[in-house]
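In: when you get a sec, could you give me coordinates for this:
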Amino acid sequence: MDGHSIAEVWDRVLGTQPAPPQWIALGSAGLALLAVLPQPVWRITRNVVTIAHEGGHGLTALLTGRRLSGIRLHSDTSGLTVSSGKPTGPGMILTAAAGYTAPSLLGLGGAALLAAGHTTALLWISIALLAGLLIMIRNAFGLLSVVATGAAFFLVSWYGSSELQGAFAYLGVWFLLLGGVRPVAELQRKRRHGGARDSDADQLARLTGVAALVWVTVFLVVALACLGLGGSWLVGPVPPFG
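Out: Coordinates of the predicted model:
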């Protein structure tokens, strides 16, 4: 790639792109629902939410000064992030709280970028985050999941038309916003039946003395707030900071 081509790529990444027709924004929301609601489909697509969930744990651990040992993603859509450091305190609390909120917060950030016209930037930021996550993956299925997801983003961003890039980006953001809600409901259902007693919410309860149900409620409020706000940006006017 010559210098001129590199400059063109950077101009596109840093520049803005026109918003796709509203039917794409609404249609991608419908497709995202179809990727979240039917259980047979969710068993597959939930892996993307797990990537965001465990990535949230890992990134927060690093930002709060903890030492990240590795991340594992499993074929049953569960995951594990191992970090070391002080076993109590704000760093540990924020790290534990980051998992269930990460998909929704990433979706909200993506919605802000799309509403401001930064479709290409969103795709390349996603690739960069996945590349950073890949370094910390410690099992074969996790490597396959992250590489496959990153490859999809790269192929669309590099070879796809502007229309395809817009549709793919909107679909991905809607999926994170909608897919961030369902795992919280699943968590509470498991807890109600006596399962998931070492869940993030239960760990937070032990760390803070605040009931696990309160933390589940916090996760749900964050997810619904991000869905409402991010969804309004995707189908409405550009946010003030765009």
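In: make it CA atoms for all contacts and neighbour counts henceforth
Out: OK.
In: contacts only, for Trp124.
Out: Residues in contact with Trp124 (C-alpha atoms under 8 Å, 6 or more residues apart in numbering) are Val13, Phe153, Phe154, Ser157.
In: Val184 too?
Out: Tyr100, Val216, Phe219, Leu220.
In: residues contacting the helix or strand harbouring Leu31, please?
Out: Leu31 belongs to helix 22-36 when assigned by DSSP states H and E. Contacting residues not belonging to helix 22-36 are listed as 41-42, 45-46, 167, 170-172, 174-175, 178-179, 182, 234-235 [C-alpha under 8 Å, 6+ apart].
In: thinking again about what came up before, any chance of TSV for the contacts of Trp124, columns distance to Arg191 and secondary structure?
Out: What follows is the contacts of Trp124, written out as TSV (distance: C-alpha to C-alpha, whole Å; DSSP: H, G, I helix; E, B strand; the rest coil):
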residue	distance to Arg191	secondary structure
Val13	44	helix
Phe153	35	helix
Phe154	38	helix
Ser157	40	helix
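In: the strands in this protein, which residues?
Out: Ranges of strands within the chain are 67-73, 79-84, based on DSSP state E.
In: the residue with the shortest distance to the centre of the chain and Gly3: what is the separation?
Out: Compute the mean C-alpha point of the chain, and by C-alpha atoms, centre = their mean the closest residue is Pro103, 3.2 Å away. Applying C-alpha to C-alpha, to the nearest Å, the value for Pro103 to Gly3 is 36 Å.
In: excluding chain neighbours, what is closest to Ala97?
Out: Asp200 (6.8 Å; C-alpha to C-alpha, 6 or more residues apart in numbering).
In: and for Tyr159, the neighbour number?
Out: Neighbours of Tyr159 under the rule other C-alpha atoms under 10 Å: 10.
In: give me the neighbour count for the closest residue to Gly99 other than its chain neighbours.
Out: Distance criterion C-alpha to C-alpha, 6+ apart; nearest residue to Gly99, sequence neighbours excluded, is His53 at 4.3 Å. Neighbour count of His53, defined by other C-alpha under 10 Å: 25.
In: and this one, so I can compare the two:
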Amino acid sequence: MDTAEFVQRGSTIVDRLSTTQAAPPWQLVVGTGVVALILVLFRPTWRILRNAVTIAHEGGHAFTALLTGRRLNGIRLHSDTSGLTVSSGKPYGLGMILTMAAGYPAPALLGLGYAALLGAHRITLMLWLTIALLLVLLLKIRNWYGLLSLLVTGGVVFAVSWFGSDTTQAALAYAASWFLLLAAVRPVIELQRNRAHEPNSDADQLAHLTRIPGLLWVLTFAAIALCSLVLGARLLLADVSAPQAIVAAGPLQVVR
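Out: Predicted coordinates for the structure are as follows:
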């Protein structure tokens, strides 16, 4: 790619960030949702793509820590799809509670935000906001696997948004939104299933901080995930209408 083509492509993207894009065909919207559901339910793909959920989860902890005035020390992402976000500040109080509670709702709320942007036909803006968020997280990553995960994820989004056709960009954008909305439910189920073996889970740490039982925190996470899924699906499917059947008919005959 020469300099002129690079500048032209960059100008095109800048223009598209401030404008809306055409709604994709209903087959793409529905198809990406079906594919996302399969990816979440099929265990081999879930083991790989759960890394994206972990990025959103730890990002929720990290951004909430900053918003509540805590000092963000670092983020780690591990090959078993677990993660760790370390922040400094009072080990109690509202800031600590919000930071601890932000992890499990983050993928669902991010997926809902994506759905809102896509419902407003802001496909390019959604993709480049994703790149910006990943770059911010990249500044605080503290291990090699985490660095690789962010670079691969960001690289895919950048490549599609820079080189991909409108259809390819729409496919990635809708697939990402559907995936986060659907995938946000499964870690909550896993959380409750594993609480007996993981006494330091987010729900149990919140129970210690607030005296609210851990099960109620799990139910809260589940409610947020399910409500986000319903609202997000409505936004994504807003422009979808059933294809009109074309029926060839002859002159109307009235039989008496």
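In: thinking again about what came up before, let me know which of the strands of the first structure is the nearest to Ala7 of the first structure.
Out: Among these, strand 67-73 comes nearest to Ala7 of the first structure, with 35.2 Å by C-alpha to C-alpha.
In: mean shift between the closest one and the second structure?
Out: Strand 67-73 of the first structure, aligned to the second structure and superposed, deviates on average by 0.3 Å (mean C-alpha distance after the TM-score superposition for the first structure).
In: which part of the second structure matches that strand?
Out: Counting by TM-score structural alignment, strand 67-73 of the first structure pairs with residues 71-77 of the second structure.
In: buried ones in that stretch, by neighbour count?
Out: Along stretch 71-77 of the second structure, these residues count as buried under the neighbour rule (16 or more other C-alpha atoms under 10 Å): Leu72, Gly74, Ile75, Arg76, Leu77.
In: how about Gly107 of the first structure, what's its match in the second structure?
Out: Per TM-score structural alignment, Gly107 of the first structure is aligned with Gly111.
In: wait, what's in contact with the residue opposite Gly166 of the first structure in the second structure once aligned?
Out: Aligned by TM-score structural alignment, Gly166 of the first structure pairs with Ala170 of the second structure. Counting by C-alpha under 8 Å, 6+ apart, Ala170 of the second structure touches Pro24, Ile123.
In: Ser82 of the second structure now?
Out: Thr54.
In: against Leu235 of the second structure, how distant is Leu135 of the second structure?
Out: Distance from Leu135 of the second structure to Leu235 of the second structure, by C-alpha to C-alpha: 27 Å.
In: between the two, which has more neighbouring residues?
Out: Set Leu135 of the second structure next to Leu235 and count neighbours by other C-alpha under 10 Å: Leu235 wins out with 20 against 14.
In: ignoring the adjacent residues along the chain, who's closest to that one?
Out: In space, Leu235 of the second structure is closest to Gly119, 5.3 Å off (C-alpha to C-alpha, 6+ apart).
In: the one you found and Leu236 touch, don't they?
Out: Yes: if you go by C-alpha atoms under 8 Å, Gly119 of the second structure and Leu236 touch, sitting 5.6 Å apart.
In: who's more crowded, those two?
Out: Neighbour tally, Gly119 of the second structure and Leu236, criterion other C-alpha under 10 Å: the higher count belongs to Leu236, 25 against 19.
In: neighbouring contacts of stretch 186-199 of the first structure?
Out: Against stretch 186-199 of the first structure from outside (C-alpha under 8 Å, 6+ apart): Leu213, Val216.
In: can you rerun that using 6 Å?
Out: Identification of contacts with stretch 186-199 of the first structure by C-alpha atoms under 6 Å, 6 or more residues apart in numbering yields no residue at all.
In: buried ones in that stretch, by neighbour count?
Out: In stretch 186-199 of the first structure, counting by 16+ other C-alpha under 10 Å, buried: Leu187, Gln188, Arg191, Ser199.
In: picking that back up, tell me which of the strands of the first structure sits nearest to Ala148 of the first structure.
Out: strand 67-73 (13.2 Å).
In: for the closest one, what is the distance to the chain centroid?
Out: From the chain centre to the centre of strand 67-73 of the first structure is a distance of 17 Å (C-alpha atoms, centre = their mean, to the nearest Å).
In: that strand - contacts with which helices or strands?
Out: strand 79-84 (3 or more C-alpha pairs under 6 Å, 6 or more residues apart in numbering; DSSP states H and E).
In: if we go to 8 Å?
Out: The helices and strands touching strand 67-73 of the first structure, judged by 3 or more C-alpha pairs under 8 Å, 6 or more residues apart in numbering; DSSP states H and E, are helix 39-63, strand 79-84, helix 119-136, helix 140-159.
In: now those as JSON lines including distance to Gly209 of the first structure?
Out: Supplementary listing: those in JSON lines, determined by distance: least, C-alpha to C-alpha, whole Å:
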{"stretch": "helix 39-63", "distance to Gly209 of the first structure": "21"}
{"stretch": "strand 79-84", "distance to Gly209 of the first structure": "21"}
{"stretch": "helix 119-136", "distance to Gly209 of the first structure": "31"}
{"stretch": "helix 140-159", "distance to Gly209 of the first structure": "33"}
